[in-house]
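Visitor: The following block contains a protein sequence and its predicted model.
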Amino acid sequence: MTDLSDPKTARELKGGTGLRRMINAVGYSVQGFRAAFRTEPAFRQLALLNMVLLPIALWVDVSPAERAILMVTPLLSLTIELINSSIEHVVDRISLELHPLSKSAKDMGSAAQFMGLVIIAVCWGVILI
């Protein structure tokens, strides 16, 4: 097993320092988007929702601040879904056995995503109605 308390080992696992680390981080992010799109139907649905809402946010006649809110809220929900999916994957990696804490972790991730959708509905509703 790798000793993660050694800063040198931890740095090597993260892919170096400086510009190399930043380039690696972008690559890891792209891999994360690909994995989410490939394995998570909810992520694909939210990506589609973003493809619909973001152009509408650019098209409607609102103030710049309102436009920013209309654009950020769907992106926020997409971000929440990435976090929710990562929680689900980690819980499943630990064990597929039914456990109250595993269920609670997954349910809270789902609740976070529900709140993201409520935020979209409230912000879009207040701004456009």
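Guide: Thanks, I have it. Numbers count the residues shown, from 1 in each chain.
Visitor: use CA for all of it now, contacts and neighbours both
Guide: Noted.
Visitor: where does residue 61 fall, helix, sheet strand or coil?
Guide: Assigned with DSSP: H, G, I helix; E, B strand; the rest coil, residue 61 falls in the coil class.
Visitor: Go through the chain and flag its longest helix.
Guide: Taking DSSP state H as the criterion, the chain has its longest helix at helix 64-94.
Visitor: alright, now check it against this:
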Amino acid sequence: MINKPKYSIWKNANYAIEGFFEVLKNETSFKIEIAITIVVWIGLFFAPMPFIAKSVLALSMFIVIIAELGNSAIERTVDLVTKEHHTLAKHAKDAGSAMVLFAVILTILIWIVTIYSTYFS
């Protein structure tokens, strides 16, 4: 068994916060996604739509952020293992990028369905 330190919710929360800010500091795409999310949230605050629709749209923005964090973790792990070009490393990074792409597509579809059901049904 691996020697692990005693579990602490405070330490684990701190690790998560450190990870978030490390990615925010070093990943341009993540900075853009956070900025877009903040602008969208401000816009939703003033949007003339029901609270539930605003909530669904606002929360859907986390899908892309979570996917980008996963992609960043994959990229860092691959870079830790090898800096050389390797087919499997490329496939891992491409899969992480695909995760973000599908998260964006899912978020757009959620927006389309929510706005359509709010205003056109």
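Guide: Cool, the structure landed. What you see is a predicted model, and the numbers here were worked out from it, not measured in a lab.
Visitor: Kindly provide the TM-score of these chains.
Guide: Once superposed, chain against chain, the TM-score is 0.86 (TM-score structural alignment, normalised by the length of the second structure); 116 aligned residues with a Cα RMSD of 1.5 Å.
Visitor: okay, the following helix or strand past the longest helix of the first structure sits on what stretch of the second structure?
Guide: Under the assignment DSSP states H and E, the closest C-terminal helix or strand after helix 64-94 of the first structure is helix 100-128. Residues 87-115 of the second structure are where helix 100-128 of the first structure lands when matched by TM-score structural alignment.
Visitor: Quick check: buried residues in that stretch?
Guide: 89, 92-93, 96-97, 99-100, 103-104, 106-107, 110-111, 114-115 (16 or more other Cα atoms under 10 Å).
Visitor: Check stretch 54-62 of the second structure too.
Guide: 54, 57, 58, 60, 61, 62.
Visitor: mean distance, it to its aligned residues in the first structure?
Guide: With the two structures superposed, stretch 54-62 of the second structure lies on average 1.4 Å from its match in the first structure, counting by mean Cα distance after the TM-score superposition for the first structure.
Visitor: tell me, that stretch lands on which residues of the first structure?
Guide: Aligning stretch 54-62 of the second structure against the first structure (TM-score structural alignment) gives residues 67-75.
Visitor: Take the buried residues of stretch 54-62 of the second structure and lay them out in TSV including distance to residue 72 of the second structure.
Guide: Compiled in TSV, the buried residues of stretch 54-62 of the second structure are given as follows (distance: Cα to Cα, whole Å):
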residue	distance to residue 72 of the second structure
54	28
57	24
58	22
60	19
61	17
62	15
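Visitor: and of the residues you listed, the nearest to residue 22 of the second structure?
Guide: Nearest to residue 22 of the second structure among these is residue 62, at 17.6 Å by Cα to Cα.
Visitor: hmm, back to that, from the middle of its chain, how far away would the match of helix 100-128 of the first structure be?
Guide: 10 Å (Cα atoms, centre = their mean, to the nearest Å).
Visitor: Mean deviation, that stretch versus the first structure?
Guide: Stretch 87-115 of the second structure sits 1.3 Å off on average (mean Cα distance after the TM-score superposition for the first structure).
Visitor: which one in the second structure is aligned with residue 47 of the first structure?
Guide: Going residue by residue (TM-score structural alignment), residue 47 of the first structure aligns to residue 34.
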